[in-house]
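[1] Fold the following.
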Amino acid sequence: MNETTGPAAVPGMTPSAEVAGAPCWVSLMARDLTASQDFYGSVLGWDFRPGELGEGFSVALLDGAPVAGIGALARTLQVAVAWTPYFAIADADVAAGRIRERSGTVAVGPLAFTLGRGALAADRDGAVFGIWEGALIPDWQSGHRDAPAWLLLRTRNAFDAAIFYGEVLDWATERPGACDVSYENDEVVLISQGHVLARLSSGARGAAPDPVHRPRWDVHFPVADVDRTVRAAEDHGGTLLGRHTTADGRDEASVSDPDGALFTLISR
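    Coordinates of the predicted model:
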C-alpha cells in the first residue's frame, strides 16, 4: 500500500490507545515524490529515507529524527495535495463510525499496515485529517518543546469543531490518556500533560476564494529564520501567501509548495 502516508512507516513502541486523541504524525501526499523531496529538503533541510510501505513512500528526517511522511499520491485516489495531521485513537473502526455518524467523511480506510491501521477523513467543514490505531513514532510529540510540527485548525466555529473532534477522538473524557481542552482568547486549546498540542480557531469560510482562509488543519513547521526559509521556498518554486506575528511575538509565514500544499513557517 502506498496511497497513504500514515505513521506505520516508522517503528514505534507506544500504542496509540495510551495517548488517544493526541496528534501523532503529519504527512503529505504529493503528485511527484522526488520533486517534493527536493523542495522540502532544500527549504527545511530535511533528509529522506525509504518508508516501510514501499518505494512510493519516504520519511523526512531532521538531524536524524523523523519529522513527517511524504508519499506519492496514487492517481486513483481522489484527494487534494495537502499536509495532513494524524491523531492517535484506540480503535480505527469505532472512530471511523463516529466520524460518519457526525456528518464527517471517511475517504480512505481504515486500512491495515504492519504496525497498525489508519484512515483518512474530513470533518463537517471539510478539513482533512487522519486517524491511527497502532504503534507510534518515538519522540514525535506535537506541541512539546522542540516538536517537529505544531497544529492549528482553521474552522468555521471552533466550539462546534471541538464537539465534533471531542466525540470522535475522546477529548475531555475520563478515558486514560485522553487529551483535555480549554478556552483561551476565543480559541479552543488541546492540552496533554500541561503541553498545548493544537489550537482550534474560528473564522474560516468554506467558500472563501483564498484557500488560506478555508477550513483546514494548518501544519506549522518551526524554523530558526523565517525570512531565510521563505526566500528558500520562493527560490525553489514555492509561494509566500501571507506574513503575520503571533500573540507571543513570533514571526509566521503562510507558504504553498509547488504542488499547492499549504503549510506555515513559525520562528522557534
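
[2] contacts, neighbours, all on C-alpha from now
    Fine.

[3] Report the buried residues of whichever helix or strand L151 is part of.
    Using DSSP states H and E, L151 sits within strand 150-154. For strand 150-154, the neighbour count (16 or more other CA atoms under 10 Å) marks 150-154 as buried.

[4] what does stretch 92-108 give?
    Neighbour-count burial for stretch 92-108 flags 92-93, 95-96, 98-100, 104-108 (criterion: 16+ other CA under 10 Å).

[5] Columns distance to I191 on top of the residues you listed, output as TSV?
    As requested, the buried residues of stretch 92-108 are exported to TSV (distance: CA to CA, whole Å):
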residue	distance to I191
A92	22
D93	25
A95	20
A96	23
R98	22
I99	22
R100	25
G104	23
T105	25
V106	25
A107	28
V108	28
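
[6] between these, which is closest to G134?
    Distances from G134 to the buried residues of stretch 92-108, taken as CA to CA, are shortest for A92 (9.2 Å).

[7] dump the residue contacts of the closest one.
    110, 117-119, 131-133 (CA atoms under 8 Å, 6 or more residues apart in numbering).

[8] Okay, it and S267: tell me how far apart.
    Separation of A92 from S267 (CA to CA, to the nearest Å): 35 Å.

[9] wait, which of the contacts of A92 is closest to F57?
    G118 (15.3 Å).

[10] thinking that closest one is in contact with A135, fair?
    No: in this structure, G118 is not within contact of A135 by CA atoms under 8 Å, at 11.1 Å.

[11] Neighbour count: those two, which is higher?
    For G118 and A135, the more surrounded residue by other CA atoms under 10 Å is G118, and the numbers stand at 30 against 21.

[12] quick one, what contacts the more buried one?
    So G118 contacts 6, 92, 109-112, 130-133 (CA under 8 Å, 6+ apart).

[13] Before we compare anything, build this one as well:
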Amino acid sequence: MSAGTADTSGEVLDLPDAPRGAPCWVSLTARDLQEAEKFYGAVLGWEFRSTSLGEHFVVALRNGKPVAGIGAVATDLQFAVVWTPYFAVPQVDDAAARIRERSATIALGPVAFASGRAVVAADRDGAVFGVWDGRLPGGWEAWHERGPVVVRLRTRDAFEAAIFYGGVLQWADGRPDGCTVSYENEEVVVRSGSSVVARLGSGAVEAAPDPVLRPHWAVQFAVDDVAHRAEAAQALGGTLISSGTSGQGEYAELRDPDGGLFTIIGRGTEGGAGPAA
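    Below is the predicted model of the structure:
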C-alpha cells in the first residue's frame, strides 16, 4: 500500500496506511441513493459528494472528511442492503486465495478502482466482508478517528471465526504492522496498537429468519445524542431494533428503511457499545 494517500478530491495526504488486517473503510449497498442520503444525512449528520465511480455512488463526509461510501447497486447486483466493512491487506489476490482456501465464498472481485483493488466475500457462516489493497480517502488514522468506532462480528462461534479471519487477514502473526487478538468479557477483541478495531462474539444463528440474528458484521457509528438520533431514524422510516446501555456505553441498534443494519453509540465510547452478540 502507498505511503501517501489521497482523498476523493485528489489531494495527496502524507498519512499512515491502515495497519494490516484492520478495518479501513465501510460501504453501504443501497437501493435508492437519494433516499439513503436523506436518511443517513439526518441520522448521522453526514454530507455527501460524488465520486469518480459514477452517478450511483457517493462518499459520506463528516466535518468535510470521508467516513463511508454508499452505492445504489443493490438491485442491479441482486445484493442485500447491507453495510460492509473492508479490511486492509497488502495484496488482494493473496487475500482472495486465503479466503478460498478456507472454504469461504468470493462474491465479487477482485475489482480494480483508480485507488486500489477490492474483493467482497462471505465467510463460512455467511457474514459479508471486504478486503482492500490501495490508497484510502484521507488516510487510516484520520478515518479511524471520525468513522465507525468499531466493527463487530455476530457469528456462530467467535473462536472459529477468529481462526478464519486471523488466517485471511493475518492477525496475531507477530509482525509489528498487524493486529493483535485477545479474549475479553466473552468476546474476541482485535486491536491495532491500543485501539480496539473489531470485536467478535458468539451466538448468531445461521438459519435464523431474522437478519439481526444471522451472522453478520455490525458497523457502529458514534453520535452525540443516541436517543435523539434514534428518534430521527424512526421518523424517516427506520426501525429501532434494540437500545440500552451496555458495559461499553449507550447504544441503539437500527435498521434503515431498506433493511440495512447499523448501530449508533455515544460519542467517546471506547471499543464500541452494543448488545452482546
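
[14] quick one: TM-score?
    Overlay of the two chains. TM-score (TM-score structural alignment, normalised by the length of the first structure): 0.90; 260 aligned residues with a CA RMSD of 2.1 Å.

[15] Distance to T246 of the first structure added to the buried residues of strand 150-154 of the first structure, as CSV?
    As requested, the buried residues of strand 150-154 of the first structure are exported to CSV (distance: CA to CA, whole Å):
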residue, distance to T246 of the first structure
W150, 13
L151, 14
L152, 12
L153, 15
R154, 15
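
[16] secondary structure class for T75 of the second structure?
    helix (DSSP: H, G, I helix; E, B strand; the rest coil).

[17] State the number of residues packed around the residue nearest to it when sequence neighbours are not counted.
    Nearest non-adjacent residue to T75 of the second structure, counting by CA to CA, 6 or more residues apart in numbering: R31, 6.0 Å away. R31 of the second structure has 21 neighbours, counted by other CA under 10 Å.

[18] And the equivalent of R31 of the second structure over in the first structure, how far from E184 of the first structure?
    Taking TM-score structural alignment, the alignment pairs R31 of the second structure with R31 from the first structure. According to CA to CA, R31 of the first structure and E184 of the first structure sit 38 Å apart.

[19] so who does V181 of the first structure touch?
    By CA under 8 Å, 6+ apart, the contact list for V181 of the first structure reads 171-172, 188-191.

[20] who touches the closest residue in space to it that isn't next to it in sequence in this structure?
    Ranked by CA to CA, 6+ apart and with sequence neighbours excluded, the top spatial neighbour of V181 of the first structure is L190, at 4.7 Å. Applying CA under 8 Å, 6+ apart to L190 of the first structure gives the contacts 179-182, 196-199.

[21] In helices, which of these fall?
    With helices taken from DSSP state H, there is no overlap with these.

[22] Narrow those to those that are buried.
    179-181, 196-199.

[23] Just give me the closest of these to A161 of the first structure.
    R199 (10.9 Å).

[24] how far away is that closest one from Y183 of the first structure?
    R199 of the first structure is 9 Å from Y183 of the first structure, by CA to CA.

[25] Check A207 of the first structure too.
    A207 of the first structure sits 27 Å away from Y183 of the first structure, going by CA to CA.

[26] Among these two, which residue is more densely surrounded?
    The residue with more neighbours, out of A207 of the first structure and Y183, is Y183; 13 against 10, by other CA under 10 Å.

[27] How about the contacts made by the more buried one?
    V189.

[28] cool, and N157 of the first structure?
    Counting by CA under 8 Å, 6+ apart, N157 of the first structure has contacts 201-204.

[29] Any figure for the gap between it and E187 of the first structure?
    Taken as CA to CA, the span from N157 of the first structure to E187 of the first structure is 10 Å.

[30] Which neighbours do these two have in common?
    With CA under 8 Å, 6+ apart, N157 of the first structure and E187 have common neighbours 201-202.

[31] where's the residue nearest the centre of the first structure, which helix or strand?
    Residue closest to the mean C-alpha point of the first structure, counted by CA atoms, centre = their mean, is P85 at 2.0 Å. Element membership for P85 of the first structure (DSSP H and E) is strand 83-88.

[32] For that strand, name the packing helices and strands.
    strand 23-30, strand 128-134, strand 216-223 (3 or more CA pairs under 8 Å, 6 or more residues apart in numbering; DSSP states H and E).

[33] Average offset of the helix or strand just after that strand relative to the second structure?
    Where DSSP H and E defines the elements, the next helix or strand beyond strand 83-88 of the first structure is helix 92-101. By mean CA distance after the TM-score superposition for the first structure, the fitted helix 92-101 of the first structure averages 0.8 Å away from its aligned residues in the second structure.

[34] between helix 92-101 of the first structure and strand 128-134, what angle do the directions make?
    160 degrees (axes from the mean of the first three to the mean of the last three CA atoms, to 10 degrees).

[35] Give me the range in the second structure that the following helix or strand past helix 92-101 of the first structure lines up against.
    With elements assigned by DSSP H and E, the helix or strand that comes after helix 92-101 of the first structure is strand 105-113. Strand 105-113 of the first structure corresponds to residues 105-113 in the second structure, going by TM-score structural alignment.

[36] Could you check how many residues crowd around A18 of the second structure?
    Around A18 of the second structure there are 28 residues (other CA under 10 Å).

[37] how far away is the nearest residue to it once chain neighbours are set aside from L15 of the second structure?
    In space, A18 of the second structure comes closest to W140 once its chain neighbours are excluded; the distance is 4.9 Å by CA to CA, 6+ apart. Distance of W140 of the second structure to L15 of the second structure, computed by CA to CA: 7 Å.
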